[in-house]
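Engineer: coordinates only, no sequence provided:
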């Protein structure tokens, strides 16, 4: 079984939010249904609490009820620290006029 790493912001995320973020389900309503039906396992144990807090390293799997086995899985991963996301004044475009953009 292939486990995809899904980066999350912060220290934790709720189970219902995570399975949507990981694209294990299509909507919040579907997330609620599959969790309540016992089709979601966290670290190998079925959990029916949609609000359960997950932490980095937790593995969430979604069982396929027709096949009777684990269909897809995702691991909570630490956020990617992208160094390109900050503003560096030394390398900024000198032609940028903040007043022009501030008044739009």
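Structural biologist: Ah, there it is. What you see is a predicted model, and the numbers here were worked out from it, not measured in a lab.

Engineer: going forward, measure contacts between C-alpha atoms and count neighbours the same way
Structural biologist: Fine.

Engineer: flag every buried residue along stretch 48-60.
Structural biologist: 48, 50, 54, 55, 56, 59, 60 (16 or more other CA atoms under 10 Å).

Engineer: residue 54 against residue 76, yeah?
Structural biologist: Yes. Using CA atoms under 8 Å, residue 54 makes contact with residue 76 at a distance of 7.4 Å.

Engineer: next SSE downstream of the longest helix belonging to the chain?
Structural biologist: The longest helix of the chain (DSSP state H) is helix 28-36. Per DSSP states H and E, the first helix or strand lying C-terminal to helix 28-36 is strand 40-42.

Engineer: ok, and here's another one to check against it:
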């Protein structure tokens, strides 16, 4: 399984928004659909909550890729 890092600048971020802004889904509606279809795992478990709060250190699995969420320091 491929692994990638998703950088966020604030937390928490809702799951469907992460799928949308990273390009895993083509739109917010598309992101909500794949979540509702049980295609997304958070921390190893199928997640059906579209607005699940994602924090730094969480993992997301979708389409054979595992993503680790990392909070970026926004200070200059």
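Structural biologist: All right, it came through fine. Source: prediction; values computed, not measured.

Engineer: quick TM-score on the pair, please.
Structural biologist: Put the two chains on top of each other and the TM-score (TM-score structural alignment, normalised by the length of the second structure) is 0.86; 76 aligned residues with a CA RMSD of 1.6 Å.

Engineer: ok so, going back, determine which two of the buried residues of stretch 48-60 of the first structure are furthest apart.
Structural biologist: The most widely separated members of the buried residues of stretch 48-60 of the first structure, counting by CA to CA, are 48 and 56 (19.6 Å).

Engineer: what residue lies at the spatial centre of the first structure?
Structural biologist: Centroid-nearest residue in the first structure: residue 21, 3.9 Å away (criterion: CA atoms, centre = their mean).

Engineer: got the contact list for the residue lying closest to that one once chain neighbours are set aside?
Structural biologist: Among residues not flanking residue 21 of the first structure along the chain, residue 6 sits closest, at 7.8 Å (CA to CA, 6 or more residues apart in numbering). Listed by CA atoms under 8 Å, 6 or more residues apart in numbering, the contact set of residue 6 of the first structure reads 21, 22, 74, 75, 76, 77.

Engineer: again, but for residue 73 of the second structure
Structural biologist: residue 9.

Engineer: what about it, which helix or strand?
Structural biologist: Per DSSP H and E: nothing holds residue 73 of the second structure, as it lies in no helix or strand.

Engineer: could you measure it against residue 11 of the second structure, distance?
Structural biologist: In this view, residue 73 of the second structure and residue 11 of the second structure are 11 Å apart by CA to CA, to the nearest Å.

Engineer: residue 69 of the second structure versus the nearest residue to residue 22 of the second structure once chain neighbours are set aside, what's the distance?
Structural biologist: Using CA to CA, 6+ apart and skipping the chain neighbours, the partner closest in space to residue 22 of the second structure is residue 6 (7.7 Å). Residue 6 of the second structure sits 5 Å away from residue 69 of the second structure, going by CA to CA.

Engineer: please produce CSV containing the buried residues of stretch 48-60 of the first structure, extended by distance to residue 15 of the first structure and secondary structure.
Structural biologist: Converted to CSV, the buried residues of stretch 48-60 of the first structure look like this (distance: CA to CA, whole Å; DSSP: H, G, I helix; E, B strand; the rest coil):
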residue, distance to residue 15 of the first structure, secondary structure
48, 9, coil
50, 5, coil
54, 6, strand
55, 10, strand
56, 12, coil
59, 11, strand
60, 8, strand
